Every structure is written in structure tokens, then in C-alpha cells.
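> Okay, structure incoming, though there's no sequence with it:
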């Protein structure tokens, strides 16, 4: 039996828990996007920082933030809460940076889409995030649950447009080369054709 995992952290966990020997575990991303649907978008002009929160709280997750807290943060002017959005390209045409301070991901589709659109990425040095982002090469990694580190990274990309543009071009290139859904599909089919 062959085990397919999305990242090095999951691979190490399967070995540590003695679920499978290392020689029967293959690290292969199974998440891809149709990159032709995500054209490179020029950055909008202006840099007055505004922080948008897109998405909805997960009602089935007891650790998810309450909707009322998000409304309070918006009322206080900390964020602009946009809720669930169907047309994400419309959001990325107006935004400069994608930020996902996650504790753990397989691999974030939202970051793949943002990077394909040519948006610089800040995410946590945690499973999934560090699979996609190489710190200072194609994005910025911050320490998990460290608000100061996250704030410094956001300030850096807000105040250094050349760095932001360099990272955005590099992550787009990486996604086109490694995460196009056609490429991912072919690799996954090859795993199912793996000889026993």
C-alpha cells in the first residue's frame, strides 16, 4: 500500500506514529488550480493600508472566531469584513498582499489562487504554509501565533513595493510550474498506476 501526503510534516507524522514506513510514503501535492483562469493582475495604485477579511467563520469549529467579534472589529475600524465572496478575482484586483496566518493546512487553495494572480503572500511557518512558501524567496513566513512577527511582515511588504513585486512574480512562476491542475492530475494518476 502506498501513502500519499501533501507535505513533509504529514510524512514525518505517519512515520512517527508507525502508520507507514518511509519507503511507502510519497509526498505529492494533490491540490492544483487551473492556472489559465488566474491571469497575472497588475497591482492597484495607492498604498494606504486597509485590512480586508474575506470568508466566513466555520460554525462547526469551536475554535472559529464568532461573527459578532468580526463585526465589532469592523465597527472599530480594525478591518473591513467582506464575508464570503464568490468573485475572488474582483477582490485580488484591488488587493496587494495575501495573508493567511494558519496553524496548519494541507496546502491552501486560497494561497495558490492569490499567488497565481501575482499577489505577494505572507503565511505561517507551519504545515502547508512552508510547503508553498520559501521565506524571502517567493513569500514571507512568520512564526505561528506571533502577532508581532505577522505585523512586521505586513509592514515590510506595505513599505517595500519592490520586494512585494519581486515576491509576487516569483510565487506566480512557482505556481504555474508546480501547481497547475493538469500537472497535478497527471502526477496523481501516476500514483494510482503505481505497481504493487
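Okay, I see it. Since the model is a prediction, treat every value here as computed from it, not as a measurement.

> Could you use CA atoms for every contact and neighbour count after this?
Noted.

> buried set for the top helix by length along the chain?
Within the chain, and with DSSP state H defining each element, the longest helix by residue count is helix 161-178. Neighbour counts over helix 161-178 (16 or more other Cα atoms under 10 Å) mark 163-176 as buried.

> Show me what it is packed against.
Here helix 161-178 touches helix 109-116, strand 120-124, helix 147-159, going by 3 or more Cα pairs under 8 Å, 6 or more residues apart in numbering; DSSP states H and E.

> among these, which is the most enclosed?
Neighbour counts (mean count of other Cα atoms under 10 Å) averaged over each of those peak at strand 120-124, with a mean of 27.

> picking that back up, what would the helices and strands packed on helix 161-178 look like in TSV with distance to residue 180?
Formatted as TSV, these follow (distance: least, Cα to Cα, whole Å):
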stretch	distance to residue 180
helix 109-116	10
strand 120-124	18
helix 147-159	26
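
> Count the residues that sit near residue 193.
Using other Cα atoms under 10 Å, residue 193 has 9 other residues around it.

> same check, this time on residue 81
Residue 81 has 20 neighbours, counted by other Cα under 10 Å.

> Please compare the first structure with the one that follows:
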């Protein structure tokens, strides 16, 4: 395999490679590219490291939650060493530390790279020293990227208006891509009890507390509803929801925690509406997967979510950090006639097919890779 046919993907977890980008990597392998994946080892590594044409390299100094300058420097040196040895023709970086230290290392090694901003997260919420430090670092390091990709226009505008990146370097990618055949259209079922499903990590910024407050409001109104949580505990996250609180909510029949799974389809199929009152997203896959399966959506009128939900067409938008407003939107969906509920799901599916399929995302990657290689 020629050197100029090699591409590296760098992320903070092997899980994110498996969950969001494995289909893209498999397509690139079929196209004849050699692929390097650099990420920490976790239970998902073994799901792709055996692929022919793919070389997995474990990153031992990538600690996503750490704010140690020494660990960050060691990560930069580790990445630089790998880049100089592997000499990939192009590198894709995902998440904050990969974008910062990976981009710096790629520039030092003389290799073009693309920074993909998959979401801003809690490191951009607020005006503390950490937020200031991250923005300053982004402003410095993104100058060295060939391009900077965003998953929604709000995040791109945030970076541009604050001088973190030049507009001509930016590109808008329509999400991570949905397999519309895998997330099949679920037949509409008219039920006497309506199920609202929230899929996501069990952290405060996913709007978990607002969802529980809304569930409590609907329960007090005597509505026949079930409110479900599907996702894993992110115990090391500074905004993690304590397990004890989830257990208390379940004991009081406010919500039901369904655990964590790699196959969310059966749970989406049994739900009526997918809810995500998140404070901010890149391009939430749970909403896209729900829409692909013809489910109505209720989400926050904020970055990432508002790009997917069209008010009154395929769902409703609620105010950020407002459990009462979320409850009102859930009640509005509850009282819709059956055919209106069904039509919302159909509209969501059509939107996915038009804008957010994996085929569309793969085509964009291939076109961009071709253009960037043509500029060498």
C-alpha cells in the first residue's frame, strides 16, 4: 500500500470509533486505503482491531478527563512519535484533546490534519478558567489544521465569532451518519399508554433532571405515560448523575432506567417519542436514530438539536433547562390524534433520508479526502 493512501483516525475512546466511525473506516478500507486508528484501549477495541488493512495503536497517555499539563505533554509527545513513524497522508482528529495535541503534533510532523468538532460539551459551558484555557488553546492550534469540521451551524458560528477559527477553514458535516436500513421504519402502533424515551449518557447536561421533572408533572396530571432512560453511567464525569438518584426515581416510578445496550432499536421501536432535553449537542445520534425509525422527537431549542427538530412537523422544541416547558411539549404530543403522531414520525424519517444517511456522510469524506490530496 502506497504511503499516500494511508489515513489516521484519532479519538479519545475506541468506543467512539466503533459507535460513530467504523462504517466509514470499513468503506475506506474497501476503497483501498490503509487505516490507522489511534485511541485508548477499551472493551470496544477488539471489535475492529482485527480488520484487514487497519492498524490499531493504543494511546497510553490519552486521559480525557485529566487536566494535568504533564499528561497532556506526554500525549503530545506520544502522538508526535507515532505520526513521525507512521507518516499517514491525512489525519482526522476527534474530541478536544485530539484536536489540540494531535493537531499540534501533526503540524510538527508536517502532516495535514482535519479537526472535527463533534460538540462543545461542558468545557465550553461557562466562563471559568478551564473554558478560557480551552478556547485559547483552540485559537492557537486550529490555525495548524487544514480544515475544521462542525456538526451544526451554531458551533461553527460560535468558533468564528470568537475568533477561534477562520471562516474559510470551516466545513459543516451533516452529523456522523445514520444507517437508515438498520434503523428501520417501525410500524406505528396506537397505544393507550405513551412512552417517552431518553437515550444518552447519564449526565446532567443531557437534561436528565429536566426529564425527571417533566415526568413528575405528567404523573401529577394523571396521564398514562411511561418515561424511560437508556444509557450508561459516566461516573468520572464532573456532571454525572449519581446512581442513588436514578435508583430513587425508579423506586418512585417517575422514570425507568433500562440499562445500557449496543442495540437501541428494540427500545426505540417500543417507544412513541424520543426525548433529548440536552443543554448542547454536536449532532445527537439518538434523535437521528429515533427519527429514522419514524418516532416523533422532543428536544431542546439549542445547538445540534434544533437542526434536527422542526417545530410541529417532526416534533417539538422546548426551552433549555426548563422542565415545565418540556412537560408542556410532552403533553402536547400526548394529546395529538393518532394520525398526527404517525405523520410526525414519517416526516422525521424523510428528513433523515434527505440529509443524514451514512451514504451521504461517506460521500462527503471521500470527496474531501480527494480534494485535500489533490492540493498536496
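Yep, it's here. All values derive from a computational prediction rather than experimental measurement.

> what residue is smack in the middle of the first structure?
The centroid of the first structure falls nearest to residue 111 when counting by Cα atoms, centre = their mean (2.9 Å).

> need the contact list for that one.
Residue 111 of the first structure is in contact with 98, 100, 121, counting by Cα atoms under 8 Å, 6 or more residues apart in numbering.

> again, but for residue 108 of the first structure
By Cα under 8 Å, 6+ apart, the contact set of residue 108 of the first structure is 128-129.

> got the residue ranges for the helices in the first structure?
Secondary structure of the first structure (DSSP H): helices at 8-16, 67-75, 88-92, 109-116, 129-132, 147-159, 161-178, 181-192.

> The fifth one against the second structure, how far on average?
Once superposed with the second structure, the aligned residues differ from helix 129-132 of the first structure by a mean of 1.0 Å; criterion: mean Cα distance after the TM-score superposition for the first structure.

> Tell me which of the helices and strands packed on helix 161-178 of the first structure approaches residue 72 of the first structure most closely.
Nearest of those to residue 72 of the first structure, taken as Cα to Cα: helix 147-159 at 19.1 Å.

> relative to strand 120-124, how tilted is that closest one?
Helix 147-159 of the first structure and strand 120-124 meet at an angle of 180 degrees, taking axes from the mean of the first three to the mean of the last three Cα atoms, to 10 degrees as the criterion.

> returning to that earlier point: out of the helices of the first structure, nearest to residue 140 of the first structure?
Closest of the helices of the first structure to residue 140 of the first structure is helix 147-159, at 6.9 Å (criterion: Cα to Cα).

> What's residue 165 of the first structure aligned with over in the second structure?
Taking TM-score structural alignment, the alignment pairs residue 165 of the first structure with residue 342 from the second structure.

> which residue sits closest to its match in space, ignoring its chain neighbours?
residue 188 (6.1 Å; Cα to Cα, 6 or more residues apart in numbering).

> For the equivalent of residue 57 of the first structure over in the second structure, give its distance to residue 199 of the second structure.
Counting by TM-score structural alignment, residue 57 of the first structure lines up with residue 233 in the second structure. Distance of residue 233 of the second structure to residue 199 of the second structure, computed by Cα to Cα, to the nearest Å: 12 Å.

> So which of these two has more stuff around it?
Using other Cα under 10 Å as the criterion, residue 233 of the second structure and residue 199 rank with residue 199 on top: 25 against 17.

> List the contacts of that one.
229-231, 274-276, 286.

> again, 10 Å this time
Contacts for residue 199 of the second structure (Cα atoms under 10 Å, 6 or more residues apart in numbering) come out as 206, 208, 228-232, 258, 260, 264, 267-268, 274-276, 284-287, 290.

> and the buried residues of helix 161-178 of the first structure as JSON lines, adding distance to residue 1 of the first structure?
Listed next are these as JSON lines, based on distance: Cα to Cα, whole Å:
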{"residue": "163", "distance to residue 1 of the first structure": "45"}
{"residue": "164", "distance to residue 1 of the first structure": "43"}
{"residue": "165", "distance to residue 1 of the first structure": "44"}
{"residue": "166", "distance to residue 1 of the first structure": "42"}
{"residue": "167", "distance to residue 1 of the first structure": "39"}
{"residue": "168", "distance to residue 1 of the first structure": "39"}
{"residue": "169", "distance to residue 1 of the first structure": "39"}
{"residue": "170", "distance to residue 1 of the first structure": "36"}
{"residue": "171", "distance to residue 1 of the first structure": "34"}
{"residue": "172", "distance to residue 1 of the first structure": "35"}
{"residue": "173", "distance to residue 1 of the first structure": "34"}
{"residue": "174", "distance to residue 1 of the first structure": "31"}
{"residue": "175", "distance to residue 1 of the first structure": "30"}
{"residue": "176", "distance to residue 1 of the first structure": "31"}
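
> what's the closest of the residues you listed to residue 5 of the first structure?
Nearest to residue 5 of the first structure, judged by Cα to Cα, of the buried residues of helix 161-178 of the first structure is residue 175 at 18.6 Å.

> Grab the nearest non-local neighbour of that closest one.
residue 116 (6.1 Å).
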